[in-house]
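Trainee: pasting the sequence and the predicted coordinates here, then a few questions.
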Amino acid sequence: MTLTIVAAGRVTQAFICFLLCLSWGSSCPPSCQCTERAGAKAVLCSAQHLEEIPKDIPQDAVFLKLDANSITRIPSNAFRHLSHLEELDLSRNAIEKIDGAAFKGVAAGLRTLDLSSNRIRSIPKEALLMLNAKLRLANNPWHCECTLQEVLWEARLDPDSVQDITCHTAPREEYVGKPLLQVLDAGVNFCSVRQRTTDVAMFITMFGWFAMVIAYVVCYVRHNREDTRKHVEYLKSLPNTQNPAETISTVL
């Protein structure tokens, strides 16, 4: 009888745990709507005045829309638990910063990532190059430099929006306001500019070290000469008991 009660209690606990896990896995954030699209869960959080990414997004979400909010940053591992995610829309927010591991955990299955119409000036290369998703990066105040150029060359960009990746700022004023693709097609290579800058900095550093070594050698020689002169003068001031030249040669 006691064993039966214990067994029944364990079954009840397991069933309650199952219900809680099922409820947690399929829950929906209060500011979002969760629907089914072709048998896949879609989480719709558009235009909800969100300032950060909700932390209770269902794990089985396949489509996630967070567009038209006030999100300013995508922190590391923000979507790590969403292993089924295929489409992610973060357009029309106020995103300024994206961490290098922002999309860690969704790289394998993510097919579309929309970051257009934000406030992104630069983005860590590792945050995007690990993705196989088609990227939309248009209408951001981009600073055109080597990292953005490498993203353009190596990432999968949406061909319909690539012309709208415009240089808001750039190393040279003549590039400002122009599409990045147009600037690169004209033969500009931002990475070579950075390499030349690095080479110049290295040359200046090496020259500085060389100048320090020369200065040290000169000071060392001068110091030794002064010590030798003082020593010779001291010897000359001694009583002249023998030939000064012999005394000096003997001491040396």
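Mentor: Now that the structure is in, tell me what you want to look at. Numbers count the residues shown, from 1 in each chain.

Trainee: only C-alpha atoms for contact and neighbour calcs from this point on.
Mentor: OK.

Trainee: quick check: Ala42 touching Leu66?
Mentor: No. Using C-alpha atoms under 8 Å, Ala42 is not in contact with Leu66, being 11.3 Å away.

Trainee: between those two, who's got more neighbours?
Mentor: Leu66 (26 against 22; other C-alpha atoms under 10 Å).

Trainee: tell me what the longest helix seen in the chain is packed against?
Mentor: Using DSSP state H to define each element, the chain has its longest helix at helix 190-237. Packing contacts for helix 190-237, counted by 3 or more C-alpha pairs under 8 Å, 6 or more residues apart in numbering; DSSP states H and E, involve helix 146-154, helix 244-251.

Trainee: what's the closest of the ones you listed to Leu115?
Mentor: helix 146-154 (13.7 Å; C-alpha to C-alpha).

Trainee: another structure for you, compare them:
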Amino acid sequence: MSRSLTLVLLLLLFPPSSPRAAALWRRGNRVSSINACQQTEEADGGLTVRCSGLRLTQIPAGLSNHTTRLFLNNNRISSLPAFCFSDLFLLDELDLSHNQLSSLEPGCFSGLAPSLRYLDLSSNRLTTLDPAVLGGLQVQANLSQNPWHCNCSMQISVPQLDVEKSSLEKVVCFSSDLPNLGAVGLPLVSLMQDWDLCRSVRRTTDFLTLTTMFLWFIMLIFYLIYYIRHNEVFARRHLEYLRFLESRDPFRPR
């Protein structure tokens, strides 16, 4: 029985609004996407899988554990869930360029550290590097053409990565917490040689804190002055009222 006929029968058995039917339909689409990929067996027995330009929104299911090279470039993948490549323990090259990746969950590259040597994450929407994501990957990584946000967090994360140093030179600042430093357009590693982003941020934060405290102190002084003057006026009026009552007292001896 063909896969499409099977899916039709499943939809007849389960209403389209059924969660189980929806899950089966998504699974059917994921499995069918691997059939559209081009698979080539290499001389060493490895498998090259090309799923380029298929408008995929997630990693296709059913990838062979003999896959050594996987091309998922030019798709619409926006995130990588944990353990999505855990069965590909022979994977040597992974191309995820020209997608819509904006987040990488910790553990998404779990199991690839022993084999993976080249990782292409260029031309995506990544803004930060998390050591929990790339930690342990000793790879040559293409990290160019991403809107990296250079800040204290990035400065702390970069030294913890095991990727080749030449890969980090492609982390070019698209934005920064300190735009006045002229960081935009500079590689993060070059920026870190001249500036301590964390110290600069702390100085900026300390200055703002002191300014805020000073303004609150000034407001408190003005409030105390107003409170004292208001009470003086109130006390004076009360005293004058008492004198007025005393002057009108018919029983007061004259």
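Mentor: Okay, I see it. Owing to the predicted nature of the structure, the values given are computational and were not obtained by experimental measurement.

Trainee: one step back: the longest helix of the first structure vs the second structure, average distance?
Mentor: Once the two are superposed, helix 190-237 of the first structure sits an average of 2.1 Å from its aligned residues in the second structure (mean C-alpha distance after the TM-score superposition for the first structure).

Trainee: got the angle for that helix vs helix 244-251?
Mentor: Helix 190-237 of the first structure and helix 244-251 are oriented at 120 degrees to each other (axes from the mean of the first three to the mean of the last three C-alpha atoms, to 10 degrees).

Trainee: in stretch 242-252 of the first structure, what counts as buried?
Mentor: Applying a neighbour-count criterion of 16 or more other C-alpha atoms under 10 Å, one finds Pro244 buried in stretch 242-252 of the first structure.

Trainee: residues making contact with it?
Mentor: 232, 235-236 (C-alpha atoms under 8 Å, 6 or more residues apart in numbering).

Trainee: 10 Å instead, please
Mentor: 231-232, 235-238, 240-241 (C-alpha atoms under 10 Å, 6 or more residues apart in numbering).

Trainee: all strands of the stretch 1-150 of the second structure, in order?
Mentor: 38-41, 47-50, 67-71, 79-80, 93-95, 103-104, 118-120, 140-142, 148-150 (DSSP state E, counting those that start in this stretch).

Trainee: report the central residue of the second structure.
Mentor: In the second structure, the C-alpha closest to the average C-alpha coordinate belongs to Ser103, at a distance of 5.5 Å (C-alpha atoms, centre = their mean).

Trainee: can you tell me which residue in the first structure aligns to that one?
Mentor: Using TM-score structural alignment, the equivalent of Ser103 of the second structure in the first structure is Ile98.

Trainee: show me what Gly214 of the second structure aligns to in the first structure.
Mentor: Check again: residue 214 of the second structure is Phe, not Gly. So Phe214 of the second structure corresponds to Phe207, using TM-score structural alignment.

Trainee: rewinding a little: so the residue nearest to the centre of the second structure versus Cys152 of the second structure, what's the distance?
Mentor: Here Ser103 of the second structure is placed at a distance of 19 Å from Cys152 of the second structure (C-alpha to C-alpha, to the nearest Å).

Trainee: so what does Ile71 of the first structure match up with in the second structure?
Mentor: That one, Ile71 of the first structure, aligns with Arg76 by TM-score structural alignment.

Trainee: its match reaches Ser123, doesn't it?
Mentor: No. The pair Arg76 of the second structure and Ser123 fails to qualify as a contact (C-alpha atoms under 10 Å) at a distance of 11.8 Å.

Trainee: please enumerate the shared neighbours of these two.
Mentor: 98-101.

Trainee: can you pick the most crowded of the residues you listed?
Mentor: Highest neighbour count within these, by other C-alpha under 10 Å: Asn99, with 24 neighbours.

Trainee: before we move on, back to that, which pair in the shared contacts of Arg76 and Ser123 of the second structure spans the largest distance?
Mentor: His98 and Leu101 (8.6 Å).

Trainee: what's the overlap in contacts for these two?
Mentor: Each of 75-77, 121-125, 146 lies in contact with both His98 of the second structure and Leu101 under the rule C-alpha under 10 Å, 6+ apart.

Trainee: so can I have JSON lines of those residues showing distance to Ala21 of the second structure and neighbour count?
Mentor: Listed next are those as JSON lines, based on distance: C-alpha to C-alpha, whole Å; neighbours: other C-alpha atoms under 10 Å:
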{"residue": "Asn75", "distance to Ala21 of the second structure": "26", "neighbour count": "20"}
{"residue": "Arg76", "distance to Ala21 of the second structure": "24", "neighbour count": "18"}
{"residue": "Ile77", "distance to Ala21 of the second structure": "23", "neighbour count": "21"}
{"residue": "Leu121", "distance to Ala21 of the second structure": "34", "neighbour count": "22"}
{"residue": "Ser122", "distance to Ala21 of the second structure": "36", "neighbour count": "22"}
{"residue": "Ser123", "distance to Ala21 of the second structure": "35", "neighbour count": "20"}
{"residue": "Asn124", "distance to Ala21 of the second structure": "33", "neighbour count": "22"}
{"residue": "Arg125", "distance to Ala21 of the second structure": "33", "neighbour count": "18"}
{"residue": "Asn146", "distance to Ala21 of the second structure": "37", "neighbour count": "22"}
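
Trainee: so which of those residues is the closest to Pro19 of the second structure?
Mentor: Proximity of these to Pro19 of the second structure (C-alpha to C-alpha) peaks at Ile77, which lies at 23.2 Å.

Trainee: ok, and the closest non-adjacent residue to the closest one?
Mentor: Take Ile77 of the second structure and drop its neighbours on the chain: the residue closest to it by C-alpha to C-alpha, 6 or more residues apart in numbering is Thr57, 4.2 Å away.

Trainee: and the one you found, what's its match in the first structure?
Mentor: Under TM-score structural alignment, Thr57 of the second structure pairs with Glu52 in the first structure.

Trainee: looks like its match contacts Ile71 (just checking).
Mentor: Yes. Counting by C-alpha under 10 Å, Glu52 of the first structure touches Ile71, with 4.9 Å between them.

Trainee: who's in contact with the residue nearest to Ile77 of the second structure?
Mentor: With C-alpha under 10 Å, 6+ apart, Thr57 of the second structure has these contacts: 30, 75-79, 99-100.

Trainee: try it again with 7 Å
Mentor: By C-alpha atoms under 7 Å, 6 or more residues apart in numbering, the contact list for Thr57 of the second structure reads 75-78.

Trainee: end to end, how far does stretch 37-52 of the first structure reach?
Mentor: End-to-end for stretch 37-52 of the first structure, by C-alpha to C-alpha: 25 Å.
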